[in-house]
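Q: Below: sequence and its predicted model.
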Amino acid sequence: MDMLGTEEAVAQAVAEAKGPLVVRGGGTRTVGRPVVGEVLDVSGLSGVTLYEPGALTLVAQAGTPVAEIEATLAAENQRLAFEPYDLAGLLGTSGASTIGGVIATNASGPRRIMAGAARDFALGVRFVDGVGKVVKNGGRVMKNVTGYDLVKLMSGSWGTLGVLTEVSLKVLPSVEAEVTLVIEGLDAEQAVKAMSRALGSPFEVSGAAWVQGQVWLRIEGFEGSVAYRAGQLKQLLAGFGDSAEVDADWTTVRDAVPLHGAEAVWRISVKPSDGPAVIAALPEDAHALMDWGGGLVWAGMSGGDVAATHAQVQAMVAGMGGHATLIKGPEAVRAAVPVFQPEAPGVAALTASLRQRFDPNGILNPGLMAA
């Protein structure tokens, strides 16, 4: 199917579809079970249609590259506070991450522990459901609440409930200064203790990660405030070792850069206190990093039995009340295993009911998230 450039064209294509559709924007988030069907290319839905810096509001078509939105915001000294991660490097794709893909997957980066997730900044959405009907929900200001919160429902649905065509976002001002404190030589358990102490302090840490034996703690804000808080945090964490102030590149954490060469990569969400246990249970040749103070574990491995490791990881985190997603892996494995964490029976029934309501013919990314 040709690239579609209008919402009307998307609606017509969905309404006339005779079989499964593979919804695709920039093509950088090819996660989940492989879907066989006709590609519905919505990357032509591109462009910022409304931007009001004074109101901290931006509206963009779903196929708009995130880089374009970030450049537009930077010109007004503003930013996307939820720091969306980009899977292009990890998955080895050449496309550009789009804002529709970000919201559809609820892609949230290191700053989530302080600012919130992508879905918390989505004010409104327009999308085409599985029968070709255009649906609008939410608005362009935070106080606009109309009916069911389909904005939250679409965030994280991975294109299985509707094809996003437009998103309205709340944006925030950029910061004047930023510094990262680095503590060397901590194992996973020590790292979580240090990060927990930092996050529990009054010093407003906006990033807490463990990367290759280093704890990274980010502080942002006005220059004087950052300097003061960094000094206080150094004293608070003195028992864990010396803290060095560096200008760290947080895309290393955000995009799990140390794992880009791995054959299989998991994104695992658990309680921060469970992060070290997850890492300890991985195969000896696996590598991992932690974000969100230990609550998000990125794990990667090359070789070995990926399917068996995946089953073990999902079983373990299910007992912890968490979830694990196979972000990257051989296509044959992704076709055979539940890539996303299996849902509890009650939740699975609710999910099936929602899909029946929004996509009664089962044509939007069928089987991507579940069989």
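A: Everything's here; your move.
Q: Every contact and neighbour count from this point should use C-alpha atoms.
A: OK.
Q: okay, now Glu52: neighbour count?
A: Using other C-alpha atoms under 10 Å as the criterion, Glu52 is surrounded by 11 other residues.
Q: err, Gly300, not the other one
A: Here the neighbour count serves as a burial measure; for Gly300 (other C-alpha under 10 Å) it reads 27.
Q: How about the secondary structure of it?
A: Secondary structure of Gly300, reduced to three states by DSSP: H, G, I helix; E, B strand; the rest coil: strand.
Q: Which residue, other than its chain neighbours, is closest to it?
A: Val265 (4.3 Å; C-alpha to C-alpha, 6 or more residues apart in numbering).
Q: mind listing the helices for the stretch 151-300 of the chain?
A: In the stretch 151-300 of the chain, the helices defined using DSSP state H, counting those that start in this stretch lie at 188-199, 223-236, 251-254, 275-280.
Q: Kindly reformat the ones you listed as TSV and extend each row with distance to Leu217.
A: Rendered in TSV, the data for those read as follows (distance: least, C-alpha to C-alpha, whole Å):
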stretch	distance to Leu217
helix 188-199	7
helix 223-236	9
helix 251-254	12
helix 275-280	17
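Q: A further structure is provided below for comparison with the first:
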Amino acid sequence: MRISSEEELSGVVRDATGPLCIRGGGTRDIGRPAPGAVIDVSGIAGIRIYEPGALTLVAGAGTPLAEVEAALAAEGQRLAFEPADWRGLLGTEGVPTLGGMVASNASGPRRVQAGACRDALLGVRFVDGAGAIVKNGGRVMKNVTGYDLARLLAGSWGTLGIMTEVSLKVLPAPEAAATLVMTGLDDAQALRAMTAALQSPFDVSGAAHGDIGTLIRVEGFSQSVAYRSGKLAQMLAPFGAVTVERDGESVAALWRDVRDLAPFRGTPGDVWRFSVKPSDAPALVDGLRRAGPVERVLYDWGGGLVWVETAPGRDLRPERLEGHATLMRASTETRARIAPFQPESAPVAAIAAGLRARFDPRGILNPGRMG
């Protein structure tokens, strides 16, 4: 069923007699398959308010992300957290939407500098599991209206409410960008190089490593970018040869490949995402390789985010993991058999259960998706 308004959605949820499977653009098929009637909310779309001078944008949750990014680009602005497009990774079609972006907290390489999607949220409107329309937050960062439900919904995968409207903070796009490229570094060397760059005073906005090499990005005013990239090249020279890419289109293409997981596009294996302390990343990957075949690895966020491809059907989650593991790509059978999301500790699980009982008392919104 395709919904075209918040009021219609409220009525459908209120009258529902069974589980509902929430769908926006249909591009982020992650987690356990949710049973129930499909509710397509992509019709609740359109930019409602855009104030470039105030750095704020309000749009329907079904608004295509590309539409928002085009409107921002026309004013020299952007979503600073660099939302990822996982269609190539997951083999899905459709159109990424604002609601799907927030529901998955999709955040790209610039998270190390600009924060995550949830950090840019100013407010949301959503329909809860009882059909009630809820508004939280506003259009300014200091708006205080009680509990911060906007950030709570980010990364909830549609299990707490169905978003209908999203308010976001936007930022100016940089005048220039450069990327330092190093090749031939092993994982430990790359981790040390990325850590050194991120701990430097040169305001790094991306640090990644994989088959693409080791990449360090700086952005800003042209003269500042030239100065900082030069200083970083000098600082990183002991790790190996450094080349500096300054062409804007080439720099954008490099980081688009990191953001959208280009090395995993069209490959046959399952893909896991690990969120760990950067210093733990090389040991994590070494352990995974000792346990079985690992096809490819990509480090992002300076090593804090590790993408790993392995043979289909394997549970890569270590017995002891200081962090989180998510099964991002696998067959429906594998996702039904292996818990796709990191199991929660007992106290956190109790809090999560309490929240779901409050916002979805009948348990009808994407039931089991995060189980």
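A: That came in fine, so what should we check first? The structure displayed is predicted, hence computed values, not measured ones.
Q: Now the TM-score, please.
A: Once superposed, chain against chain, the TM-score is 0.95 (TM-score structural alignment, normalised by the length of structure 1); 361 aligned residues with a C-alpha RMSD of 1.0 Å.
Q: and the counterpart of the residue nearest to Gly300 of structure 1 in structure 2, what is it in contact with?
A: Applying TM-score structural alignment, one finds that Val265 of structure 1 aligns to Val271 in structure 2. When contacts are counted by C-alpha atoms under 8 Å, 6 or more residues apart in numbering, Val271 of structure 2 touches 307-310, 327-330.
Q: swap the cut-off to 10 Å and go again
A: Under the criterion of C-alpha atoms under 10 Å, 6 or more residues apart in numbering, the neighbours of Val271 of structure 2 are 89-90, 264, 295-297, 307-312, 314, 316, 326-330.
Q: quick one: the aligned partner of Trp216 of structure 1 in structure 2 from Thr183 of structure 2, how far?
A: Using TM-score structural alignment, the partner of Trp216 of structure 1 in structure 2 is Leu215. Spatial separation of Leu215 of structure 2 from Thr183 of structure 2 under the definition C-alpha to C-alpha, to the nearest Å is 9 Å.
Q: okay, and the common contacts of the two?
A: Applying C-alpha under 10 Å, 6+ apart, one finds that Leu215 of structure 2 and Thr183 are jointly contacted by 190, 209, 242-243.
Q: Quick one: buried ones out of those?
A: Neighbour-count burial within these applies to 190, 209, 242; the criterion is 16 or more other C-alpha atoms under 10 Å.
Q: For my notes, please list the shared contacts of Leu215 and Thr183 of structure 2 in TSV and give distance to Ile133 of structure 2 for each entry.
A: Formatted as TSV, the entries for those read as follows, by distance: C-alpha to C-alpha, whole Å:
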residue	distance to Ile133 of structure 2
Ala190	48
His209	44
Val242	54
Thr243	53
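Q: re the thing from before, show me which of Leu215 and Thr183 of structure 2 is the more surrounded one.
A: Shown here are Leu215 of structure 2 and Thr183; by other C-alpha under 10 Å, Leu215 has more neighbours (26 against 18).
Q: unless I'm mixing things up, that one is touching Met194, no?
A: Yes - taking contacts as C-alpha atoms under 10 Å, Leu215 of structure 2 lies within contact range of Met194: 8.2 Å.
Q: what's the closest of the buried ones among the shared contacts of Leu215 and Thr183 of structure 2 to Gly137 of structure 2?
A: Lowest distance from Gly137 of structure 2 to those (C-alpha to C-alpha) belongs to His209, with 37.2 Å.
Q: Can you tell me, leaving aside adjacent residues, what's nearest to the closest one?
A: Using C-alpha to C-alpha, 6+ apart and skipping residues adjacent in sequence, the residue nearest His209 of structure 2 is Tyr299, 5.0 Å away.
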